[in-house]
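Pasted the sequence and its predicted model underneath.
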Amino acid sequence: MNTIDTMSVNAIRVLSADAIQKAKSGHPGLPLGSAPAAYELWMNHMNHNPADPQWANRDRFILSGGHGSMLLYSLLHLFGYGDLSKEDLMNFRQLGSKTAGHPEYGHTVGVEATTGPLGAGMGMAVGMAAAEAHLAAIFNKENYPVVDHYTYVLGGDGCMMEGISSEAFSLAGTLGLSKLIVLYDSNRISIEGSTDIAFTENVQERMAAFGFQTLDVADGNNLEEIGKAIEEAKADTTRPSFITIHTQIGYGCPAKQGKASAHGEPLGEENIEAMKDFLGWPSKEPFYVPQEVYDHYAKAAEEKAEVEAAWNVMFAAYCQEYPEMEALWNQYYGGTDELAKVLMEDESFWANSEKAEATRNLSGKVINKLKDRMPNLIGGSADLAPSNKTHMNDEADFSKADYAGRNMHFGVRELAMTAIGNGMMLHGGLRTYVSTFFVFSDYTKPMARLSALMKLPLTFVFTHDSIGVGEDGPTHEPIEQLAMFRAMPNFHVFRPCDATETAAAWYSAVTSKTTPTALVLSRQNLAPMPGSCKDTLKGGYVIDDCEGTPDLILIASGSEVELSVKAKEILAAEGRKVRVVSMPCMDLFEEQSAEYKESVLPKAVRKRVAVEALSDFGWGKYVGLDGACVTMTGFGASGPAAQLFEHFGFTAEHVAEVARSL
């Protein structure tokens, strides 16, 4: 390692340690141990342009071990990304700073994904690599590799222990995603001590079994050895690669290196001084970096800008020779405004069904309408496409043999599926959907939370939405899941009652810019509702009304809307004035004006009944103290769906009886 390389690596270490010490909070162990690997990658092997962080053909880097965020912030600062200043590093982990405790996508320039939950970055990296492979298959022409980049992800022992990494890497190996390169920071230390207490498997053999090329770097401080491994990884064009880099956690701090105490607490001022002595750092002043180091990084940034400039020249020639591909590129990357206009004006898209159908079937029909209007729509299911109805007809499967395919097969891997969906959306150019049974949405939840946090409009198709699942019984009958997703900030949950509401849910999902959407769909057939309309996009609306001011309001979603209309007929025959409100999406209803909400649910009408074959949690704000709920209080049972609805009180007669009791 020459002097400037040594100083440049140590600059990452020093800035990281100083920032964590100033914040009195953070994780110095990973940045100190992995600084050489990160430096070698970013400096000598990765195509990126600090002057244009959103360059479409840049290599992606995801820090899966998000607790080591100061490693990433130091790199971004030294390379000159955006306006990430030394002052920003000094404000690490402070309220309102650009340097949050864990990297946040959209908050800090150059951060490709929000990471922190260990292993999440591994799954999202697989999604980014899949997106690259798909887009390359669509757009590349002979002599014009306009989509040609790598996805690098760095994580440690914790990332490899979490099950999501095994799920995701199993699929990556199956798909032969050769432009995925994993850097494994193997320091054999976790928070509780040596990993030997809970993690003794041969990780290399596991990754080889998944179908990865496996490489080993014995000395995590040896830049030449690290660089050689990265180039070997890039040379394998049939397999993803996994590079084990043996490091010492907290390297450079004599009192801490190799110890669990280096993981998640500041080193202490005396230890930082000792570290700077050990590293031969020229100053004890906090955040000091020699100008020659800044100059070295700046020169590299200029050279990397030239790589993008060459790509821009190639892309311009590509567009001139293939104008139809330029138009397609603009459609993939151009946003959703034109799509929203076209769909809104297309009455065939909004047409209601002429017969009773399950909303999962109706959703499948919408997907097959959208696929022709959205060439960048790609997605699939966790081995349930025939049941979820998520298959795009006449489209190929995305596979090692055909990356141009649009039907994804995620296998029985809901958690990784959602992370991969996030990664594909983060990559850019694609609109992605993922799918499973609603009860198994529990497996998607941690990554769905990241979708919402990152403001990614990923679409979730959740079918078999209630006790209507029937014979499979309580293990497969969702009860609390709807409330769980409704409780999540920046997440829209639709439970439509018929074809029009299902079309509206899909319209909202594929035109959303910053909010993920879940479609919660029935297994059983639902009758088309005469009053359903585009007002579904307001989240809640009057689907069946009475003359004048109602004295009772029934509020329902999904299959219980028809039930509520039938209950209204019983009550109306008794002379009662009843309004039925369809509430397919509470989240969107809450976004409407106070005037609109009052027009649907007048405060003066205090007799209200919510009807939903799931948990009552969340309905209190709509029924109030004087209202009631016809909902589930247990986990369901095994039996034919019709019998279950009757058994648990989901009949028009029972709803009417509850209403009379108010």
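Yes, it's here.

Could you use CA atoms for every contact and neighbour count after this?
Fine.

Let me know whether Met70 touches Ser34 as I believe.
No: Met70 lies out of contact with Ser34 (CA atoms under 8 Å); the separation is 11.1 Å.

how about the nearest residue to Gly119, chain neighbours excluded?
Nearest residue to Gly119 in three dimensions, chain neighbours excluded: Cys159, at 4.1 Å (CA to CA, 6 or more residues apart in numbering).

The one you found: which element?
helix 157-161 (DSSP states H and E).

Take this one as well and set it beside the first:
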Amino acid sequence: MNIDNKAINTIRMLSVDQIESANSGHPGLPLGAAPMAYALFKNHIIRDAHDMDWHNRDRFILSAGHGSALLYSLLHVFGYGLTIDDLKDFRQLDSKTPGHPEYGHTRGVEATTGPLGQGIAMAVGMALAEEKLASIYNKDDLKLVDHYTYTIVGDGCLMEGISNEASSLAGTLKLKKLIVLYDSNRISIEGSTDLAFSENVLDRYKALGWDVFTVEDGNNLDDINAKIEEAKKSDKPAIIEVKTKIGFGSPREDTAKAHGEPLGAEGRKATREFYEVLDEDFYISDEVSEYFEKLIEDNTKKANQKKEIEKEYAKKYPEEYEKFINSLNPEKTELLEEDYYKSFEKDMATRSVSGEVLNKLAKDNKLIFGGSADLGPSNKTTLKGEEYFSTENRAGRNLTFGVREHAMGAITNGILLHGGLKTYAATFLVFSDYLKPTIRLASLMNIPNVFIFTHDSIGVGEDGPTHEPIEHLAMLRSIPGVIVLRPADGCETAASLNIAFNSKSTPVVLALSRQNLPQLENSSKDGLKRGAYIIKKEEGELEKIVIATGSEVSLAVEAAKDMKGVRVVSMPSMELFDAQSSDYKEEILPKNITKRISIEALSSFGWHKYVGLSGLTISLDGFGASGKGAEVFERFGFTVENIKKKIEEF
């Protein structure tokens, strides 16, 4: 047996040992896919184990994240910081080796991949970021940004719709430095994929604009390496179908039971015998250990060769190099000018205000790069005077995702994970359902993605209940670690974008109106930053508190303007308000005032936290209707007259 096969079999058994130690995990993928992963890490991925955050490293994402034991084995043997003790702690509380890879938790993990399909979609984002940054910084003689993005996917990843959305855009944009290795074993949890997945995947990818390759034997290293080299020469993204057997070498080979169950003591022993690995847990022979040390140093040498180009670039183009290095530092974000907050005078939809502010920010910060799911003109997220990013024009700053909301969220997450750019994703609020998994992952990964959602209530009007969000803000507010902002006017909207694009580690969601709203005299950027503030102070003794958000704030202020003892609070962000001191919260919402009313033209879900069980919620817990926006508001009681009556009667 040659040294490569010994190394691969060591990786396989380290993976099995992790799973057996935890009595939990997925041995099928590591046993089948180890050769292709080893080939990548040995011969193709240029990455320095001694400088793991080096910006020009090749990226690798295990999209089939359930096979995490394989990734952890690779990170150990290739010197990326995981110890044998870490492998022994697989799937244990607070270990560095959780059940699915977690970005920011385990060094060397480029993205959190749990839900299938998310990984390949984030890989598309990374490849897109590489192309964009290359267009900004690379010179004819020196390439500062020049690397590949690799991902290993399984049948499950390619069944998920998000992978097709992302792959379609990658093919359209010809992201030629994206290479996908497809672990094609034709088995899923319920059995053969013939039960539900009979398409010709490579024909589909040809139709999507990819180059396609096949490796008939997943254990043939020479063929795997040759196909990867061919893929690197393509002017398109490439997918390599590597035909494997799930659980290869184990008694459960080629069966569904190999997917997600430990092999058991007897199964592990039989697998060790098949691979001719010593019957000892977490065993690495001296010969194999020394070989991996050599591979680690070889990879470092390859990385150092590329770093020499970077040094030359820094000497020849010092200003551009400084800008690039600063772009990788989240502390270098430019702030909005102070005089911009109150510069809006006429009635404006908050989506329109957002469009103006976004363009202002983008003019000052050339690294803002994002777009909409084919709704740029409606979302007001198109950067004026800028062209679209395309195959022919990598300098374009407007990115259209097409009607692909699922992929848009994951791709923008991938752009941020790559580093060097600030991005945003936009669509109608009602379609935020399609982005929920990616918003959740952004929060899990602590990356500051900006989600701009417009048409935020029944004010959408004529498009009717299919396009009028009801429960969506409650859903978004329920995601841990996300800031949701629903501003009431120009001042609050400008402050919201300022928070969003200056966030360092928190995803921010903006909910913006389609319809025009008045500019409010007492709106406050500082109040918005605290989540809630008094926008209309009571006259005399405080008796009732009205809490409103977004388009309903102006209705509340108007309804209560002649009422004594009634305070109106604008609460653009529950999350920011909840983070304030108890003294501030008491100042805004005194505990002794129990007559509280919330007004929001959306679901009442979550509002009793602020108004109490005896409080009044003026909200909408059914679906909307089709008609002119003002008439729909009137139909459901969101008028000054009705609100005034309810406040008085409460």
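Sure thing, it's come through. The structure displayed is predicted, hence computed values, not measured ones.

Glu462 of structure 2 versus the counterpart of the residue nearest to Gly119 of structure 1 in structure 2, what's the distance?
Aligning on TM-score structural alignment places Cys159 of structure 1 opposite Cys157 in structure 2. For Cys157 of structure 2, the distance to Glu462 of structure 2 (CA to CA, to the nearest Å) stands at 38 Å.

quick one, which of these two is more surrounded?
Just comparing Cys157 of structure 2 and Glu462: by other CA atoms under 10 Å the higher neighbour count belongs to Cys157, 23 against 16.

isn't the more buried one right next to Ala64, touching?
Yes: in this structure, Cys157 of structure 2 is within contact of Ala64 by CA under 8 Å, at 6.6 Å.

which residues are common contacts for those two?
Contact criterion CA atoms under 8 Å, 6 or more residues apart in numbering; residues shared by Cys157 of structure 2 and Ala64: 116-117.

Val242 of structure 2 - that's part of a helix, no?
No: assessed with DSSP: H, G, I helix; E, B strand; the rest coil, Val242 of structure 2 is strand; it does not lie in a helix.

Trace it over to structure 1, please.
Match for Val242 of structure 2 (TM-score structural alignment): Ile245.

next one: Gly637 of structure 2
Gly637 of structure 2 maps onto Gly649 in structure 1, by TM-score structural alignment.

Pull the contacting residues for Ile555 of structure 1.
With contacts defined as CA under 8 Å, 6+ apart, Ile555 of structure 1 is in contact with 561, 564, 580-583, 608-611.

Tell me how many other residues surround Pro251 of structure 2.
Other residues close to Pro251 of structure 2 by other CA under 10 Å number 17.

Also Ile467 of structure 1?
30.

Return the distance of it relative to Gly364 of structure 1.
For Ile467 of structure 1, the distance to Gly364 of structure 1 - CA to CA - is 21 Å.

so what's the counterpart of Gly104 of structure 2 in structure 1 up against?
By TM-score structural alignment, Gly104 of structure 2 lines up with Gly106 in structure 1. Going by CA under 8 Å, 6+ apart, Gly106 of structure 1 touches Met454.

how about Gly106 of structure 1, secondary structure?
coil.

residues contacting the equivalent of Lys259 of structure 1 over in structure 2?
Lys259 of structure 1 maps onto Thr255 in structure 2 when the alignment is built from TM-score structural alignment. The neighbourhood of Thr255 of structure 2, defined by CA under 8 Å, 6+ apart, consists of 187, 191, 246-247.

which of the residues you listed still touch in structure 1?
Retained in structure 1 by both residues aligned by TM-score structural alignment, their matches' CA atoms under 8 Å are the following of the contacts of Thr255 of structure 2: 187, 191, 246-247.

Now list the buried members of these.
Neighbour counting by 16 or more other CA atoms under 10 Å classes 187, 246-247 among these as buried.

quick one: Arg188 of structure 1 and Met161 touch, right?
No: the criterion here is CA under 8 Å, and Arg188 of structure 1 misses it with Met161 at 11.6 Å.

more crowded one of those two?
Arg188 (21 against 17).

which residue in structure 2 lines up with the more buried one?
Under the alignment by TM-score structural alignment, Arg188 of structure 1 pairs with Arg186 in structure 2.

Would you enumerate the residues in contact with the counterpart of Leu208 of structure 2 in structure 1?
Using TM-score structural alignment as the criterion, Leu208 of structure 2 maps onto Phe210 of structure 1. The contact partners of Phe210 of structure 1, by CA under 8 Å, 6+ apart, come to 169-174.

Please report how far Phe210 of structure 1 lies from Ala172 of structure 1.
Look at Phe210 of structure 1 and Ala172 of structure 1: by CA to CA, they are 8 Å apart.

How about Met7 of structure 1?
For Met7 of structure 1, the distance to Ala172 of structure 1 equals 36 Å [CA to CA].

Neighbour count for the two, which is higher?
Ala172 (26 against 22).
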